[in-house]
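**Q** the sequence and its predicted three-dimensional model are supplied below.
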Amino acid sequence: MDRIQAMQIFVQVVTQGSYSRAATLMGVPRAAATQAVQQLEARLGVRLLNRTTRHVSLTLDGDLYFQRCQVILGDLEDAESTFRAGRSLPKGRLRVDLPGSLGRLLVIPALPDFSRRYPDITLELGIRDRPVDLAREGVDCVLRAGDISDTSLVCRPIGVLEQITAASPDYLKRHGTPATPQDTAGHRMVGYPSSRTGRPYELEFVEGGILTQIAAPTSITINDAGAYIAAGVAGFGLVQGPRYHLDPLIASGQMVEVLPGVRPPAMPLSVLYPPGRHRLPRLRVFIDWLCATLAPSAVAVAAE
């Protein structure tokens, strides 16, 4: 058995959590799957898997090797897909990282359309609001809202998301409604921490082209965008977020927009991917689809 096939079997054993299921998927006897992993361990000189009668789990070395195998096998599939592109629809595995609220509210509801167009592309989605190392974690592209600081990645702008300030009716009944940005200093806000500093972002308002930042006190700080908004609904204080997320809550009466004439700055929305990856047909069609799908939610669509 060649090394590539052994890697494929190892990845399937980890993914399926079973030698038997991996062997069935790969079309080999179970004994051959077991031997393939053992040969990899002997060649590497490390144990890759912890084995019990019920399941298998990765060792620390195994976890590192598993990540590298995913990248290597993905690159191999990418090389072949590039030359198949003109003869068939794109196919293969695509790993995409999405922010929580964007993924849950905008992208995932639209994904059936993408799957109908490209049935042979298998999507693996990571939903998180923290930065991700694309190379180390084998991610093909990420969707990000906010300013982009990583210059090692290619950035394709989609547009900007309009943001608003809001609070629950109960909070405003207890604390009153601020009439100016400066009034918010006497209020409470829900904290959302910066990934760089760990400190909560300040409230931001743009008036006459001038940015004003207000550091209101916090009772709670949350590092998940969906939970951050939920804390606002629960009455913990003022929140600022994308209109697409807050508008349904305002329409249902769970939130009220505050200072509608002085809003936060719009938030850039971009797709990021490693240099050279855009040549891959499956990634190219996904990014094109994603941009077209999200453009209506952006108040201005940037040029590519």
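**A** Sure thing, it's come through.
**Q** switch to C-alpha atoms for all contacts and neighbour counts from now on
**A** Fine.
**Q** now the longest helix along the chain: buried residues?
**A** Criterion DSSP state H: the longest helix present in the chain is helix 60-84. By neighbour count with 16 or more other CA atoms under 10 Å, helix 60-84 contains the buried residues 62, 65-66, 68-71, 73-74, 78, 81.
**Q** next SSE after that helix?
**A** Downstream of helix 60-84, the next assigned helix or strand under DSSP states H and E is strand 92-98.
**Q** contacts for that following strand?
**A** Contacts to strand 92-98, defined as CA atoms under 8 Å, 6 or more residues apart in numbering, come from residues 74, 77, 120-129, 132, 138-144, 282-283.
**Q** what about it, distance to the chain center?
**A** From the chain centre to the centre of strand 92-98 is a distance of 10 Å (CA atoms, centre = their mean, to the nearest Å).
**Q** again with stretch 35-45
**A** Centroid displacement of stretch 35-45 relative to its chain, using CA atoms, centre = their mean, is 34 Å.
**Q** point to the residue nearest the middle of the chain.
**A** Nearest to the geometric centre of the chain sits residue 98, at 1.8 Å (CA atoms, centre = their mean).
**Q** what ranges does the chain have for its strands?
**A** 49-51, 56-58, 92-98, 121-127, 141-145, 154-161, 163-167, 189-191, 203-207, 210-214, 218-221, 239-242, 256-258, 267-273 (DSSP state E).
**Q** any idea which of these is most buried?
**A** strand 189-191 (a mean of 28; mean count of other CA atoms under 10 Å).
**Q** name the residues that touch it?
**A** Outside strand 189-191, the residues touching it (CA under 8 Å, 6+ apart) are 200-201, 216-222, 228, 231-232, 236-239.
**Q** then this one, side by side with the first:
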Amino acid sequence: MDRFISMQAFTRVVDVGSFARAAESLDLPKATLTRMIQNLETHLGVKLLHRTTRRISVTTEGAAYYERCVRILADVDEAEQSLSHHNNNPRGTLRVDTISSLAQMVLLPELPAFFTAYPDLKLELTTNGKPIDLLQEGVDVVLRVGALVDESMVARRIGQLKLAIYASPIYLRQHGTPRTMAELQAHRCINYVSHRTGREVTWDLTRGEQRHELLLDSVLATNDSDVYLGSALQGLGLAYLSCALAEPYVRSGRLVELMTDWQGESLPISAMYPQNRHLSAKVRIFVNWAAELFARHPHFGEPARQAA
């Protein structure tokens, strides 16, 4: 029995909570994986997992062994990476989840250079954008917009997403242009539904010491950013859009920014990964690379801090 491979198999089963999903992620037959865990339990002389037809749970001994395995496997991974061009040439698959707009506008244009720099790294990029269990889903790092609520995650703020109110000339010709807060609240709008809460997102606007948090009546609400943008372009109502997403349509005349004396919200963009895992070289390199991309992006970079 290869104890190292067995430890990898055991931690994967615990992470995903399923023999079938673990076997798929390790590219092993389920029967082979089951036999490996059974042999490991026999070798250790303890039961690591409770198995029923519906669920898998970890025994007390299994939980303690899992924590040690995680540290050992992380140390081995770090040792291997440290011998590979001083930790700058990571290997293997890196699984990243983000939202479509960040992938399209920030990551994809720079991926050719990324793969030139790290030719032995494969990137598995998904755009679910929903709250996920990184360990169960086998995801290494996520990029998210907005306030962070999961304290089990390490989060590094890497940028910001600025919002403003926009409408198409089609809509404005039919309904007029709002210029005051009272006029704004009388207009039709399109609302965005948060993946995290399932609720329509409020519009936060500030002007000096004044602040308004609005939830306007909507003719349409959606949780899809492409549908949201498309609805605004079709003239269905006012929209509270990312400035980065709206900018090319403003240049082409298909969208107009409104209420420019009021400042829209700026939401943090964060890279997150599990805090109970050693930060592998490939995750560290990706997060540093992404942070650099966002820092120099004209729309997503943080404002420069003034010297004291």
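**A** Received the coordinates, thanks. Model, not experiment: these values are computed from the prediction.
**Q** re earlier: so which of the strands of the first structure is nearest residue 179 of the first structure?
**A** strand 256-258 (8.3 Å; CA to CA).
**Q** which strands or helices does the closest one pack on?
**A** strand 163-167 (3 or more CA pairs under 8 Å, 6 or more residues apart in numbering; DSSP states H and E).
**Q** the strand it packs on against the second structure, how far on average?
**A** Compared with the second structure after fitting, strand 163-167 of the first structure deviates on average by 1.2 Å (mean CA distance after the TM-score superposition for the first structure).
**Q** give the other helices and strands that that strand contacts.
**A** Against strand 163-167 of the first structure (3+ CA pairs under 8 Å, 6+ apart) you get helix 225-233, strand 239-242, helix 243-251, strand 256-258.
**Q** how about the shortest one, which residues of the second structure does it hit?
**A** Counting by TM-score structural alignment, strand 256-258 of the first structure lines up with residues 256-258 of the second structure.
**Q** the corresponding residue of the first structure for residue 78 of the second structure: what's it in contact with?
**A** Using TM-score structural alignment, the partner of residue 78 of the second structure in the first structure is residue 82. Counting by CA under 8 Å, 6+ apart, residue 82 of the first structure touches 279-281.
**Q** out of those residues, which is nearest to residue 107 of the first structure?
**A** Looking across those and measuring by CA to CA, the closest to residue 107 of the first structure is residue 281, at 19.9 Å.
**Q** so what's the residue lying closest to that closest one once chain neighbours are set aside up against?
**A** Distances taken as CA to CA, 6 or more residues apart in numbering place residue 90 nearest to residue 281 of the first structure, at 5.6 Å, with adjacent residues excluded. Neighbour list for residue 90 of the first structure: 81, 118, 120-121, 281-282 [criterion: CA under 8 Å, 6+ apart].
**Q** and if you look at residue 157 of the second structure?
**A** Going by CA under 8 Å, 6+ apart, residue 157 of the second structure touches 268-271.
**Q** which one of those residues is nearest residue 41 of the second structure?
**A** Looking across the contacts of residue 157 of the second structure and measuring by CA to CA, the closest to residue 41 of the second structure is residue 271, at 36.8 Å.
**Q** just checking, that closest one touches residue 141?
**A** Yes. Applying CA atoms under 8 Å, one finds residue 271 of the second structure in contact with residue 141, separated by 6.7 Å.
**Q** mind listing what the aligned residue in the first structure for residue 217 of the second structure touches?
**A** Alignment note (TM-score structural alignment): residue 217 of the second structure maps to residue 217 of the first structure. Contacts for residue 217 of the first structure (CA under 8 Å, 6+ apart) come out as 185, 187-189.
**Q** which of the residues you listed fall in helices?
**A** Among the contacts of residue 217 of the first structure, no member falls in helices (DSSP H).
**Q** can you pick the most crowded of the residues you listed?
**A** Counting neighbours by other CA atoms under 10 Å, residue 189 leads the contacts of residue 217 of the first structure with 29 neighbours.
**Q** against residue 165 of the first structure, how distant is that residue?
**A** Residue 189 of the first structure sits at a distance of 10 Å from residue 165 of the first structure (criterion: CA to CA, to the nearest Å).
**Q** shared neighbours of those two, anything?
**A** Residues touching both residue 189 of the first structure and residue 165 (CA under 8 Å, 6+ apart) are 238-239.
**Q** thinking again about what came up before, what's the spacing between the residue nearest to residue 281 of the first structure and residue 108 of the first structure?
**A** From residue 90 of the first structure to residue 108 of the first structure the distance is 20 Å (CA to CA).
**Q** in this structure residue 161 of the second structure contacts residue 269, no?
**A** Yes. Assessed by CA under 8 Å, residue 161 of the second structure is found in contact with residue 269 at 6.7 Å.
**Q** what is in contact with those two at once?
**A** Common contacts of residue 161 of the second structure and residue 269, defined by CA under 8 Å, 6+ apart, comprise residue 145.
**Q** picking up where we left off before, list buried residues within the contacts of residue 82 of the first structure.
**A** Buried subset of the contacts of residue 82 of the first structure (neighbour count, 16+ other CA under 10 Å): 280-281.
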